[in-house]
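build the 3D model from these lines:
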Amino acid sequence: MQVAVVGSGPSGVYTAQSLLQQDAVPGLRVDVLDRLPCPYGLVRYGVAPDHEKIKSLQNNLRAVLEHERVRFFGGVEIGPRALSPGRLLGMYHAVVYCVGAATDRRLGVPGEDLPGSWSATEFVSWYSAHPDVPVRGAGPPDRFVRGVESAVVIGVGNVAVDVARMLARGAAELLPTDIPHEALDVLARSRVREVHMVGRRGPSQARFTTKELRELGSLPDTEILVDPAELALDPAYLDPSGLPAAGRRNVEVLRGWAGRPERGLARRIRLRFFLRPVAVLDAAGRAGGVRFERTLPAGSGSVTGSGTYEDIRGQLVLRSVGYRGVPLDGLPFDGGTGTVPHAAGRVLREGAVSPGEYVAGWIKRGPTGVIGTNRPCAKETALSLLADAPALALRDVPGDPLTALRAAGTEPVEWPGWLAIERAEADLGRSLGRGPVKIPDWPGLLSAARGGAYGTAE
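This is a model prediction of the structure:
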């Protein structure tokens, strides 16, 4: 039996692992397909470069992708201009889509599209060397931080903490990481001295984890500033006894920072709460900050507007208010939830199960949870597929899907090609006097996958 898993991030790899661990179908084989030539999804392209411990999860994912009954095929795009879901299903007994949530939620406020106003994901992709967000060549490579002294980050989740930390971190601290050299050079010349991280609700509803929050307080030459009067607007901050353990820990950390006097350090991160964005300010055709409305608690974690406003000035605005799934042409899609309709992972078309089609990860449940949340989600889908296996195995499919993929005009980057990319990134790092450094562009990745040196023509 041949199964395709579309997406090589944690949800896709955990799905492949669950299919094999159950050992319910002898000889079952899994091909893990990805649009990019590199595996690991957001572990490679979403985890900040200074989070080496989390990035080491790649070693666990690697062990699955190197299983004797698993193959990795990178550079395989599913969609209307490439390989359609219907055609892909004709090559496999079953297909599991683990394509994540590919876009950001928008603020829906005037000025959001001004130059200098970006989604946090674009910034993350830039310093993580995602090939869709070039570090050079498409406009000024330092478009994110050129001329920026103050930045406004809208959101109080872990991604917001990541981008605030990267804006405040010194280049010397990033040198040992795999951040692309071009991004490192830009951040080394950054003049950012103040970062405002702003949430519309109170500290007890903030979505960051305590570990990430504490990390801000350990940044060299950076002070964390919190207004105790603003924190006190939150009843659960005043009495955190009813909060979950994680919320109580966050409150404890914020109490320790509240009311600290400014010490005049080189950089400042200001944590703000109960402020809702109503407009990105226009400063001569560019983002010049954000106008916020003061909010007040309205019970059950909700807030209401107060009718008073505050402008926070900054030359860079990054929104980090969540992700959203996007439709994949050929699959049903619920625009309200940003997910594919399903029953225990089985894709539903007009309310009926579509035989052989499955989903796992964010495209199944929405962009919630942490990396580990994908394990039970993937297992549920895998168990549904394995329960359907006797009927699915009766379908007539090609002997080797790789032959069919090539016949469809696709030339996948197989595992040896990925290993060649790894070697090229190690070579690139050595040439720069660093450890492995990510190759940040499509031509470089494809050249490396085919045995060429980084920087040569595709």
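
all contacts plus neighbour counts: C-alpha atoms, from now on.
OK.

show me what contacts the closest residue in space to residue 307 that isn't next to it in sequence?
Take residue 307 and drop its neighbours on the chain: the residue closest to it by C-alpha to C-alpha, 6 or more residues apart in numbering is residue 293, 6.6 Å away. By C-alpha atoms under 8 Å, 6 or more residues apart in numbering, the contact list for residue 293 reads 275, 276, 277, 278, 305, 306, 307, 308, 309, 310.

give me the neighbour count for the closest residue to the second one other than its chain neighbours.
Closest residue in space to residue 276, ignoring its immediate chain neighbours: residue 200 at 4.5 Å, by C-alpha to C-alpha, 6+ apart. Residue 200 is surrounded by 25 other residues when neighbours are defined as other C-alpha atoms under 10 Å.

can you check residue 148 too?
Neighbour tally, residue 148, other C-alpha under 10 Å: 17.

same thing with the one 5 residues further on?
Neighbour count for residue 153, taken as other C-alpha under 10 Å: 28.

before we move on, back to that, which strand or helix spans the residue nearest to residue 307?
Assigned by DSSP states H and E, residue 293 belongs to strand 286-297.

cool, and residue 3?
strand 2-6.

who's in contact with the helix or strand following that strand?
The helix or strand immediately downstream of strand 2-6 is helix 10-22, counting by DSSP H and E. For helix 10-22, the external contacting residues (C-alpha under 8 Å, 6+ apart) are 5-7, 28, 30, 32, 40-43, 61, 64-65, 70, 97-98, 360-361, 371, 374-375, 377-379, 381-383, 386.

out of those, list just those in strands.
Those of these mapping onto strands are 5, 6, 30, 32, 70, 97, per DSSP state E.

is residue 202 in contact with residue 273, as I believe?
Yes: between residue 202 and residue 273 there is a contact under C-alpha atoms under 8 Å: 5.4 Å.

alongside the first, I'd like the structure of this one:
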Amino acid sequence: MTKLRLAIVGAGPAGIYAADILLKAERNFEVSIDLFDQLPAPYGLVRYGVAPDHPRIKGIITALRGVLDSGDIRVFGNVRFGVDITLDDLKKHYNAVIFSTGAVKDADLKIPGADLEGSYGAADFVSWFDGHPDVPRTWPLEAKEIAVIGNGNVALDVARMLVKHADDLLPTEIPENVYAGLSASPVTDVHIFGRRGPTSVKFTPLELRELGELRDVDMILHDEDFDYDDAARDAVKSNKQVFVIDKVLNQWRQRETGSASRRLHLHFFAKPLEVVDDGTGRVDAFRWERTKRDGAGGVVGTGEIREIPVQAVYRAVGYFGSELPDVPFDKKRGVIPNREGQVLRRDPEAGTGLFNQQMYGVYATGWIKRGPVGLIGHTKSDAMETIRHLINDLGNWWRPESPSEESIVALLDERGVKYTGLDGWHNLDQHELALGEASGRTRIKVVPREEMVTISRAE
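Prediction:
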């Protein structure tokens, strides 16, 4: 019987779902799957992109762990694609590869002052408070007044983590260095800015509700943002999610304010114009243009310019994928170009510059396939589409010269790669749980990469 040796690069939900769907799919060949990740621990953005006070979403790890613990998938953590293994290496040892490397960089916000000192990308901040091993241990939390630009779930996560009292995060898996940093923050006011109105936001009701549950934080809204037109009223009536969001926001408008030590301000109809320089290269203010509904579901500028003093700005306007060595990349969209998961490259003979030629043996799934939109659950349908093509492309798989399962282990050992396996993750997992138990907490994350590797490898 034919056997598929499959490499998956990226051990987050997208990669693990793809492996699980392939193992359960109807097929007339055997399967052997190796999952690679540059981090010593698996689970990708569930571990390093979801705020620590979101245990419900963190609970997805339980399902993902069940897939890995089934015994049908090998895990190689702390392996960097393009450095420790290359595309040529994969061709020598596998029949195909699926890239599920996600999107971890911040999308650009193209306004003056976006690169001033004190202006930060949300992705970097999320990596810091989630204990990502490849970011600095400290974060400059020196601002009393902060602007967060964006109206999606990430913007709400960032704002919530900035304004929430650090002691209220102690029941979570927050790393010690993050707790220390947030404890010393002098923040009093966090302002969230979105270009559109309250009925056009991108965040979900659950994320929004959590903001209103913060201790000792006043929610500040502005009546001018709630002068709805017919289109906005129709959106509230016809869309359940919009109805719930509208209900929550209007409940907050009725609250008494003035007694809390911190305030969270929601500003709608605000088009970013400039991060204002204080004259020394640091953030001094945020400037925006007031917008209004255009009657067709969008907004237009009113010409009214407003400004508010802030000492820090967080840009939460989306994520962007990263280019991989020897793999086609669409620099405009930040994705691996593909047709339903089948990776496409430029046809050198066509001379058009278009990605229109299938790159056999190479596939993509998750955010690096479709862009950073949708929730974690959407990666399942993504993976099903990709796996369907992988199975049907059997005749075009690579024909590796050394397909044995031992050969890739020998290669990594020969190169001195300190890879971490599934047993290693169990070691690290138990260690973090023990650290948490000793402090009366669920878990305390180990942050330094070297320490993660040492614990995982029981060295």
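
tell me which residue is most central in structure 2.
Centroid-nearest residue in structure 2, with C-alpha atoms, centre = their mean: residue 49, separated by 4.6 Å.

for the contacts of residue 293 of structure 1, which ones persist in structure 2?
Retained in structure 2: 275, 276, 277, 278, 305, 306, 307, 308, 309, 310, out of the contacts of residue 293 of structure 1 (criterion both residues aligned by TM-score structural alignment, their matches' C-alpha atoms under 8 Å).

could you save those as TSV and add columns showing neighbour count, distance to residue 106 of structure 1 and secondary structure?
Conversion of these to TSV gives the following (neighbours: other C-alpha atoms under 10 Å; distance: C-alpha to C-alpha, whole Å; DSSP: H, G, I helix; E, B strand; the rest coil):
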residue	neighbour count	distance to residue 106 of structure 1	secondary structure
275	25	16	strand
276	24	13	strand
277	21	11	strand
278	17	12	strand
305	16	19	strand
306	12	22	strand
307	8	22	strand
308	10	23	strand
309	16	21	strand
310	13	21	strand
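
for the stretch 351-458 of structure 1, what spans make up the helices?
Along the stretch 351-458 of structure 1, counting by DSSP state H, counting those that start in this stretch, helices occupy 362-365, 374-392, 401-407, 415-431, 442-449.

what's the mean deviation for the last one versus structure 2?
Think helix 442-449 of structure 1. When structure 2 is superposed, helix 442-449 of structure 1 averages 1.6 Å from its matched positions, counting by mean C-alpha distance after the TM-score superposition for structure 1.

and if you look at the second one?
With mean C-alpha distance after the TM-score superposition for structure 1, helix 374-392 of structure 1 departs from structure 2 by a mean of 1.4 Å once superposed.

okay, the angle between that helix and strand 2-6?
Interaxial angle of helix 374-392 of structure 1 relative to strand 2-6 (axes from the mean of the first three to the mean of the last three C-alpha atoms, to 10 degrees): 140 degrees.

counterpart of the residue nearest to residue 276 of structure 1 in structure 2?
By TM-score structural alignment, residue 200 of structure 1 lines up with residue 195 in structure 2.

helix, strand, or coil at that match?
Residue 195 of structure 2 carries the three-state label coil when classified by DSSP: H, G, I helix; E, B strand; the rest coil.

looking at it, it is touching residue 291, isn't it?
Yes: the pair residue 195 of structure 2 and residue 291 passes the contact test of C-alpha under 8 Å, sitting 7.1 Å apart.

contacting residues around the residue nearest to residue 276 of structure 1?
155, 273, 274, 275, 276, 277, 295, 303.

residues contacting the fourth one?
Read that as residue 275 of structure 1. For residue 275 of structure 1, counting by C-alpha under 8 Å, 6+ apart, the contacting residues are 198, 199, 200, 201, 292, 293, 294, 295.

the second one too?
For residue 273 of structure 1, the contact set (C-alpha under 8 Å, 6+ apart) comprises 198, 199, 200, 201, 202, 203, 230, 231.

can I have the buried ones of those residues as a ChimeraX selection?
Of those, the buried ones can be selected in ChimeraX as follows, counting by 16 or more other C-alpha atoms under 10 Å:
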select :198,199,200,201,202,203,230,231
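
how about the residue nearest to the centre of structure 2, what's its match in structure 1?
The equivalent of residue 49 of structure 2 in structure 1 is residue 46 (alignment by TM-score structural alignment).

ok, residue 110 of structure 2 next?
So residue 110 of structure 2 corresponds to residue 108, using TM-score structural alignment.

count of neighbours near its match?
With other C-alpha under 10 Å as criterion, residue 108 of structure 1 counts 11.

quick one: secondary structure of the aligned residue in structure 2 for residue 131 of structure 1?
Residue 131 of structure 1 maps onto residue 133 in structure 2, with residues paired by TM-score structural alignment. Classification of residue 133 of structure 2 using three-state DSSP returns coil.

residues in contact with residue 133 of structure 2?
39, 447, 448, 449.

what lines up with the second one in structure 1?
Alignment note (TM-score structural alignment): residue 447 of structure 2 maps to residue 440 of structure 1.

mind checking how far the residue lying closest to its match once chain neighbours are set aside is from residue 181 of structure 1?
Computed as C-alpha to C-alpha, 6+ apart, the closest residue to residue 440 of structure 1 that is not its neighbour in sequence is residue 129, at 4.3 Å. Note on residue 129 of structure 1: its distance to residue 181 of structure 1, by C-alpha to C-alpha, to the nearest Å, is 10 Å.

I appreciate the help and will end here.
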